[in-house]
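Enquirer: Just need the structure, nothing else, for what follows:
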Amino acid sequence: MTIAVLAVQGAFIEHEHMLEKLGIPCIEIRKKAALSGIDGIILPGGESTVQGQLLEKLDMKEALRDMIKNGLPVLATCAGLILLAEHIGEKETPHLGTMPVTVRRNAYGRQLSSFMTTADVKGIGDYPMVFIRAPYITDMADTADSVDDCKSVPSSVTNEEHENQTHDVIILSEVDGHIVAAQYQNQIGLAFHPEMTDDTRIHQYFIDLVKMHC
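Expert: Predicted structure coming up:
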């Protein structure tokens, strides 16, 4: 099993440390050729606009988009969630656009408005959340299907727990009425930074998802 971390910009080292705690080796991705043969990828927090521009410049954008659409498991945090979103606010052009959600950038304000809280993540439980200039999900695809249609959910997450969903997008967590974690098939998008805590459960959830696809 080969886990990759996009390492063109942002908090990629922190994700690597979390994987190390779980005993999972990983590789850093900075060029298109390195995408070959990976089983899962983490898109870290950072500056989504810069990351999107670098994906274009390094000729990685189309290849990565195709791999995700074809089932490559991905864990995306903060800026990574923005990269995945089909829609970003009202005007910004999407980057990878593989997750049928709309996100609002800097939804909680600038850096001084960053905060920490604890909230329930379905299938995991109470989880410490670090928000830094974070987005949140404002809208999702509006075609409802049954929970059974989402095939790529680790067994730790039950059908009963996933009653709150739209189409194949499953809401994993909300804070103050805003969606801050969701899963669409092979894609997990988080508005917060699990890599900035000592809690490895979300990364383990991702590894379990990767194992289902291997």
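
Enquirer: From now on I want contacts and neighbour counts done on CA atoms only, so please keep to that.
Expert: Noted.

Enquirer: list the buried ones in the longest helix seen in the chain?
Expert: In the chain, with assignment by DSSP state H, the single longest helix is helix 201-213. By 16 or more other Cα atoms under 10 Å, the buried positions in helix 201-213 come out as 201-210.

Enquirer: which residues are in contact with that helix?
Expert: By Cα atoms under 8 Å, 6 or more residues apart in numbering, the residues outside helix 201-213 that reach it are 1, 18-19, 22, 39-40, 71-75, 124, 152-154, 186, 188, 194.

Enquirer: Reformat the buried residues of helix 201-213 as TSV; add distance to Asn106.
Expert: Formatted as TSV, the buried residues of helix 201-213 follow (distance: Cα to Cα, whole Å):
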residue	distance to Asn106
Arg201	25
Ile202	23
His203	24
Gln204	27
Tyr205	26
Phe206	25
Ile207	28
Asp208	30
Leu209	28
Val210	29
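
Enquirer: Let's see this one next, to set against the first:
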Amino acid sequence: MSTPVIGVLALQGDVREHLVALAAADAVARPVRRAEELAEIDGLVIPGGESTTMSKLAITFGLLEPLRERVRAGLPTYGTCAGMIMVADKILDGRDDQETVGGIDMIVRRNAFGRQNESFEAAVDIAGIGSGPVEGVFIRAPWVESVGGEVDVLATHQGHIVAVRQGDVLATSFHPELTGDHRVHRFFVEMVQRA
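Expert: Reported below is the predicted structural model:
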């Protein structure tokens, strides 16, 4: 299989860490800041950060509609933490003017696991990723309140959904890019290759 080119939405958040993790998972990784760069990638990561800021910047830079179009057209996309919020069709506890890219038929609650000082790490068993649990870093993390019938729940933590997939869109409420364990990124790279 050819080496996929995977972009990381570079508006705000932990862009560099995803670029490193994708490269370690055998992808060509590059930052994406402009709409025309979306045509040059085979997959996209929407990183963690602050979802309301990311939403505003996507609108300001004219990226929101092109992102929606590419995801609707089947661009494999992976959202972590704030990125999970960005790929949700609906959000709870968001700002009234907050927009999402969409792509997964789910309702996500922002900051559900608590504030910054309540951040934690936990072992998470993810369906489809072998060799034991993944260390999840939860920083002001969301959780999924509910999913539609087309959504596969891949992992839960403390009774809450923390990893999902719908078609070629993947989302985790935690940050695997901060751990040095690149299995989730490798899983996404393989999704991109199959697409």
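
Enquirer: What would you report as the TM-score here?
Expert: Remark: TM-score between the superposed chains equals 0.93 [TM-score structural alignment, normalised by the length of structure 2]; 188 aligned residues with a Cα RMSD of 1.2 Å.

Enquirer: Share the number of residues neighbouring Glu92 of structure 1, please.
Expert: Other residues within reach of Glu92 of structure 1, judged by other Cα atoms under 10 Å, total 10.

Enquirer: OK, contacts around it?
Expert: Counting by Cα under 8 Å, 6+ apart, Glu92 of structure 1 has no contacts.

Enquirer: How about Asp93 of structure 2?
Expert: Going by Cα under 8 Å, 6+ apart, the list of residues near Asp93 of structure 2 reads 109-110.

Enquirer: Next one: it relative to Leu178 of structure 2, how far apart?
Expert: Asp93 of structure 2 is 26 Å from Leu178 of structure 2, where distance means Cα to Cα, to the nearest Å.

Enquirer: And Met106 of structure 2, by the same measure?
Expert: Met106 of structure 2 is 25 Å from Leu178 of structure 2, by Cα to Cα.

Enquirer: who's more crowded, these two?
Expert: For the pair Met106 of structure 2 and Leu178, the greater number of neighbours falls to Met106 (24 against 16), based on other Cα under 10 Å.

Enquirer: What is the equivalent residue in structure 1 for the more buried one?
Expert: For Met106 of structure 2, the aligned residue in structure 1 is Val101 (criterion: TM-score structural alignment).

Enquirer: now its match: how far from Gln165 of structure 1?
Expert: Val101 of structure 1 is 12 Å from Gln165 of structure 1, by Cα to Cα.

Enquirer: next one: Cys26 of structure 1
Expert: Counting by Cα to Cα - Cys26 of structure 1 and Gln165 of structure 1 are separated by 32 Å.

Enquirer: for Glu174 of structure 1, same thing?
Expert: Per Cα to Cα, Glu174 of structure 1 is found 12 Å from Gln165 of structure 1.

Enquirer: between those two, who's got more neighbours?
Expert: More crowded of Glu174 of structure 1 and Gln165, by other Cα under 10 Å: Gln165, with 21 against 17.

Enquirer: Spatially nearest residue to that one (excluding sequence neighbours)?
Expert: Closest residue to Gln165 of structure 1 apart from its sequence neighbours, by Cα to Cα, 6 or more residues apart in numbering: Ile171 at 5.6 Å.
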